[in-house]
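Trainee: Would you be able to build a 3D model of this:
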Amino acid sequence: MMESIAQTIKLIQTNIEKVSNVNTSVTKITNDATTLGENIKTVDNAVKEVEASNKTLIDNMNQVGDVMDVMTESINKAELTTKTMLSKYESSAQSAIDIEKVVGKLMEELGVGGFMGVQDVKHGMKISISDVNGAKKEYTGEVTDRNGNDIYVTIENEAGDIFENRERHKNNICKLNIVVDNVLYCWSDIVIQRSKSGENGQFKLHIETNPQVYNRRKYPRMPITNACTVKFEGEDKTYQGHMVNISANGFAISIFDSVFADAREKNIVVSVDDFDEISAHPLEGCIIRSSNNDGEYIVGCRMPEDVQSIKNYVSKNYCN
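Mentor: Next up, the predicted model:
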């Protein structure tokens, strides 16, 4: 009987322990459920935040869409404006071409300064004489003097046979071109004869008409940086500088000397280092512009005549 009671007590104690374990497990489950609930709330809050962010994103995208619509409309308007401007530009360009043609015709008749003539010719200007008595040969030289309508010149190449085609009892007739500033004066049917004793130059040309006037041809300019020595025509003092560019009838130099600030229309002679392959002689030019760049003077010059060797060099080494 006592054993049965003892076993019953043990069973009761075992059940109590199991019940206690169950209570502990239930407590853990309750705690886990509470934690899970909190996590679910956190996830729910996060989902709500994502939802709110999505709404904000949608609003932003709608705003971006509105901006894109405005931009598209503006682009369309800009395209229309561009087409209108292009049409006006084409019209303006055509008008400019028409004006240029008219001005060109006026220049041929009157010259760029209006009614240009023999009075513009000065000592030292370069000339070319051709078609003397119909002979297809050209002679180059320069003006030595002018007296009224008479121009006195010297010829550089083979002047001895210049009148070989002369017909008996007729005047010697030729074509005359003179570089005046940056334009070309052209005369036809000009009487040429040898200068008399006491007159300057080898030949005298008598001119009664106004010339046809043309702009000198524009040649490509090649950048070069060779060092150079510069002096004003008729002076011995030299200045050191370097080349900026060169073409067949013009060049520019860079030089640090204030004497070049007001040197427009003065003639200079430029000896360029390592330049023999282009021209065997120093460059001669008349200053047409001088710009001051913090003490560095960029001096642009016009050459009195076109130099074929420079033209060939630039064409070979720069234009191709």
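Trainee: switch to C-alpha atoms for all contacts and neighbour counts from now on
Mentor: Noted.
Trainee: following the helix or strand harbouring Ile246, which helix or strand shows up next?
Mentor: Per DSSP states H and E: Ile246 is located in strand 239-247. The element immediately downstream of strand 239-247 (helix or strand, assigned by DSSP H and E) is strand 250-255.
Trainee: which other residues reach that following strand?
Mentor: Strand 250-255 is contacted from outside by 221, 239-246, 285, 296-303, using CA atoms under 8 Å, 6 or more residues apart in numbering.
Trainee: Over to stretch 270-278?
Mentor: Counting by CA under 8 Å, 6+ apart, the neighbours of stretch 270-278 from elsewhere in the structure are 226-231, 243, 281-284, 309-310, 313.
Trainee: give me that answer again for 6 Å
Mentor: For stretch 270-278, the surrounding residues in contact (CA atoms under 6 Å, 6 or more residues apart in numbering) are Asn226, Ala227, Cys228, Thr229, Val230, Pro282, Leu283, Ser309, Ile310.
Trainee: Identify, from those residues, the entry nearest to Asp59.
Mentor: Nearest to Asp59 out of the contacts of stretch 270-278 is Asn226 (CA to CA; 66.0 Å).
Trainee: before we move on, the earlier item: ok and the strand holding Ile246 relative to strand 250-255, angle-wise?
Mentor: With axes from the mean of the first three to the mean of the last three CA atoms, to 10 degrees defining the directions, strand 239-247 sits at 150 degrees from strand 250-255.
Trainee: buried ones in strand 239-247?
Mentor: Within strand 239-247, the residues that count as buried by 16 or more other CA atoms under 10 Å are Gly241, His242, Met243, Val244, Asn245, Ile246, Ser247.
Trainee: ok, which pair from the residues you listed is furthest apart?
Mentor: Gly241 and Ser247 (18.0 Å).
Trainee: tell me the contacts of Gln240?
Mentor: Residues counted as contacts of Gln240 (CA under 6 Å, 6+ apart) are Thr229.
Trainee: what's the spacing between stretch 192-212 and its chain's center?
Mentor: A distance of 43 Å separates the centroid of the chain from that of stretch 192-212, by CA atoms, centre = their mean, to the nearest Å.
Trainee: repeat for stretch 213-221
Mentor: For stretch 213-221, the separation from the chain centroid amounts to 17 Å (computed by CA atoms, centre = their mean).
Trainee: quick one: buried residues of it?
Mentor: Val213, Tyr214, Asn215, Arg216, Pro220, Arg221.
Trainee: Sitting in strands, which of those do you find?
Mentor: Among those, the ones falling in strands (DSSP state E) are Val213, Tyr214, Asn215.
Trainee: if we can go back for a sec, output the buried residues of strand 239-247 as TSV; include the columns distance to Arg146.
Mentor: Listed next are those as TSV, based on distance: CA to CA, whole Å:
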residue	distance to Arg146
Gly241	36
His242	36
Met243	35
Val244	36
Asn245	34
Ile246	31
Ser247	30
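Trainee: now the other sequence, so there's something to compare against:
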Amino acid sequence: MNYDENVFKAKANIKARRIWLVFSLLLTANYGADMSNGLYPSKQYLYFVLLCWIPFFIGELFLKIKGKTTDIYRYILVLGYGIFYTYLLCTTASPIAFTYILPVTSLLIIFKDRKFMLQCGIANTISVVISIIYRYMVLSCTTATDVKNYQLQISCLILCYICYIMSIRHLNEADGALTDSIKNDLHRVVNTVEKVKTASNNVMDGITVVRELANENKHGSDVVLKGMNNLTNNNQELQNRTTSSLDMTTDINSQVEHVVSMIHEMVSLTDESIHHAQISSADLEGLVTTAGTMSKLSSEVEQVLTEFTSEFEKVKSETGTIDNISGQTNLLALNASIEAARAGEAGKGFAVVAEEIRTLSTETKASSKQIQDALMRLDEISGKMTKSIEETLKLIQLTLEKVTLTGENVNKITADSSQMGEHIQVIDNAIKEVETSNRQLVENMKYISEIVDTMTLCIHDSDDISQRMVSKYDESANNINSIENEIQALMCKLGIGGFMGIEDINPGMKATIRLTKDPDHDFHGEVLKQYSNQIILSLEEKLSLRNSESCSIQITVGNVLYCWDNASIHVDKITSDFVVEITGSPNILNRRKYPRADLSNFCNITVKNTGETFHGRMENISANGFAFLCDAPFFADSKGTDILLNILSFDLPDQAALEGHIIRSSDDEGMYIVGCQMPEDNMAIKDYVEQLLG
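Mentor: Model (predicted):
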């Protein structure tokens, strides 16, 4: 049970009220019985009832008005019961009536106020003295027995109050010693609890780091497992292709051997071609010589024909001369005939001669004509012959050129055949090398096939190991969750015990407000300062409040959430800040675990305290944390540092600027993998990560 001073004050007042009520009832009944027996008049009983119950009801009314925790009630009790007690002492004949105060005064010890008890003792003694004076002076109770009773009453009361005061003093001293002891023990407990809180926070940090590393390892294991599956499939495909390649290589080897045999045949055929080309070259050289001789003979024939044509022209010219002579001879014969006719008989012989001459001229002319006709035919034949010889010369010249060109081509063919033979020899050597290489390739492919088989076995083993690692991760994750739940239960118990409360709230921490009337809407803000039962906030979103409204508040303190469900919020009219009134201890909850997604964007990192800026690359991100890579030596020992991160080219531009608290940093050969925790959960990034993960 929690200690609350007001609760115990209220309980003390209620107990005192009950005793007052019980004694009032008992004394009223007893006094009424005495009145009915005629010991007291009814008027005196009426005074008794009024003095007994009016103070009691005044006390009741006072409790209603001031509350049950008021300190004044005990004074009302003492005063009211004292008046009634004094009246009772003055009007009763019982010598032990003074003891009616003792149960009430013994109850007053529960207030453990020595000064109050001393005041009660003095007042009680005064009331007894007043009653003694009244009885002695007014009622004339002056006997020795009465005096002895008076002395006994005063002595008894004084001794009782001395005992009461000593008891209260002893109780206070005992309480003080107990309180000091409790304070010392509590101080040790508080120190221990602080250490437990620190250890719990460290454990939670460690669990968070382990969980993040486990998640990253799980992600890596999943990637490796997926890669192993792909590698298994690819390896199977590689094995199939290797087997196919081995078969193909064997076929290629046989084909290469066949090509080698064909190249050997080509080499022999090329040698024969070279030999035939050499023979053809020799024959073409003879043909060229013969064509040259024919060309020369054709030239000589052409020259002879030219000379023949010239001589033929001369014959034609001479034939014309003969024809002219024949004409002149015929004319001369005619003239001779004419002259013979003139001579008459004397000229008959001359006429005969002239006739013969004319006949000879006629025959000569006829022969000359025949000769001309023959010459004309001979001229035609000579022209045709000359034309034929010219064409023959052209053909011989063309043949000579073609034969010469053919000789050159044959020489080229011979040279090309020789060069092709050399090339074929080179190809033959290369093919032999290919054949050797192909044999080695076949052997290598067999060796590769064996290696692939070994790799397949290793991949199966690695796959089994990866599967076991995944199962171990699941077991580790369950253990981490169990430890986390135990730590959360411990921290909740610390919170219930009052060891985790508003004093842990510091300025700058992130807070979330939910109004009772609108529980689905969150108002995010930041703590400005805190008092014993108040938290001063600034909110990012405008919140209009006319009066104080009930709400719940959640504040992120490291790895845990401090939650007050029954709180109220109002606006400070002077500063316009929001003031949250809280009562009791918070509920302690662990921050939720969110999935992470890989991210490779470049980023800028700024250290809050110094303003130093570094460049890095994102590793992963979640709704309440992120990790990045950076080669700056600063991050070798940066755990506990607060940073600002800006993600470049981020898909959520309005969420690119993030705050983080470094909780881990691991060195990977000069490249530091830095993990950070965000001061509050980011639901926009949560949705983004879920979208990335599908």
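Trainee: just to revisit the earlier point, so which of the buried residues of stretch 213-221 of structure 1 comes closest to Phe260 of structure 1?
Mentor: Relative to Phe260 of structure 1, the closest of these is Arg221; by CA to CA it sits at 21.8 Å.
Trainee: For the residue mapped onto that closest one from structure 2, which non-adjacent residue is spatially closest?
Mentor: If you follow Arg221 of structure 1 across to structure 2 using TM-score structural alignment, you land on Arg596. When the adjacent residues along the chain are set aside, Arg596 of structure 2 lies closest to Ser622, with 4.6 Å between them (CA to CA, 6 or more residues apart in numbering).
Trainee: That neighbour matches what in structure 1?
Mentor: Residue pairing (TM-score structural alignment): Ser622 of structure 2 is matched to Ser247 of structure 1.
Trainee: Tell me the spacing between the most centrally placed residue in structure 1 and Val230 of structure 1.
Mentor: The residue lying closest to the centre of structure 1 (CA atoms, centre = their mean) is Arg221, at 10.9 Å. In this structure, Arg221 of structure 1 lies at 20 Å from Val230 of structure 1, with CA to CA, to the nearest Å as the measure.
Trainee: Same check on Asn54 of structure 1?
Mentor: 76 Å.
Trainee: ok, which stretches of the stretch 251-400 of structure 2 are helices?
Mentor: Secondary structure of the stretch 251-400 of structure 2 (DSSP state H, counting those that start in this stretch): helices at 348-496.
Trainee: what's the burial count for Thr610 of structure 2?
Mentor: The tally of other residues near Thr610 of structure 2 (other CA atoms under 10 Å) stands at 8.
Trainee: any idea which element it lies in?
Mentor: Using DSSP H and E, Thr610 of structure 2 maps to neither a helix nor a strand.
Trainee: check which helix or strand covers the residue nearest to Leu77 of structure 2 when sequence neighbours are not counted.
Mentor: What sits nearest to Leu77 of structure 2 in space, not counting adjacent residues and going by CA to CA, 6+ apart, is Gly59, at 6.9 Å. Assigning secondary structure by DSSP H and E places Gly59 of structure 2 in helix 42-66.
Trainee: Which one of the buried residues of stretch 213-221 of structure 1 is nearest to Tyr139 of structure 1?
Mentor: Set against Tyr139 of structure 1, the nearest of the buried residues of stretch 213-221 of structure 1 by CA to CA is Arg216 (18.6 Å).
Trainee: Quick check, the closest one in contact with Asp181.
Mentor: No - in this structure Arg216 of structure 1 lies outside contact range of Asp181 using CA atoms under 6 Å: 9.5 Å.
Trainee: Now for the residue lying closest to Asn411 of structure 2 once chain neighbours are set aside, how many residues are close by?
Mentor: In space, and not counting its chain neighbours, Asn411 of structure 2 is closest to Ser281: 6.6 Å by CA to CA, 6+ apart. Other residues near Ser281 of structure 2 number 21, with proximity taken as other CA under 10 Å.
Trainee: And Gly82 of structure 2, by the same measure?
Mentor: Around Gly82 of structure 2 sit 22 other residues, with neighbours defined as other CA under 10 Å.
Trainee: Would you quantify the distance from the residue nearest to Asn411 of structure 2 to Ile154 of structure 2?
Mentor: Here the criterion is CA to CA. By it, Ser281 of structure 2 lies 170 Å from Ile154 of structure 2.
Trainee: Between Asn54 and Val230 of structure 1, tell me which one has more neighbours.
Mentor: Summary of the neighbour comparison: Asn54 of structure 1 and Val230, criterion other CA under 10 Å, with Val230 having more neighbours (22 against 12).
Trainee: so what corresponds to the more buried one in structure 2?
Mentor: For Val230 of structure 1, the aligned position in structure 2 is Ile605, judged by TM-score structural alignment.
Trainee: Do I have it right that its match meets Thr613?
Mentor: Yes - in this structure, Ile605 of structure 2 is within contact of Thr613 by CA under 6 Å, at 5.5 Å.
Trainee: what sits against Asn292 of structure 1?
Mentor: The contact partners of Asn292 of structure 1, taken as CA under 6 Å, 6+ apart, number zero.
Trainee: Kindly state which residue of structure 2 is aligned to it.
Mentor: Using TM-score structural alignment as the criterion, Asn292 of structure 1 maps onto Asp667 of structure 2.
Trainee: try Val67 of structure 1
Mentor: Counting by TM-score structural alignment, Val67 of structure 1 corresponds to no residue in structure 2 and stays unaligned.
Trainee: Please apply the same query to Val180 of structure 1.
Mentor: Here Val180 of structure 1 is matched to Val557 in structure 2, going by TM-score structural alignment.
Trainee: What about its match, how many residues nearby?
Mentor: The burial count for Val557 of structure 2: 20, using other CA under 10 Å.
Trainee: ditto for Pro304 of structure 1
Mentor: Applying the criterion other CA under 10 Å, we find 23 residues in the vicinity of Pro304 of structure 1.
Trainee: same thing with the one 4 residues further on?
Mentor: Residues lying near Gln308 of structure 1 (other CA under 10 Å) number 14.
Trainee: Quick one: map it onto structure 2.
Mentor: In structure 2, the residue paired with Gln308 of structure 1 is Met683, using TM-score structural alignment.
Trainee: Once you drop chain neighbours, what's closest to that match?
Mentor: Spatially, and ignoring its direct neighbours in sequence, Met683 of structure 2 is nearest to Ala623 (6.2 Å; CA to CA, 6+ apart).
Trainee: Look up how far Ile685 of structure 2 lies from the one you found.
Mentor: Here the criterion is CA to CA. By it, Ala623 of structure 2 lies 5 Å from Ile685 of structure 2.
Trainee: of those two, who's got more company?
Mentor: Set side by side, Ala623 of structure 2 and Ile685 show more neighbours around Ala623, with 24 against 19, by other CA under 10 Å.
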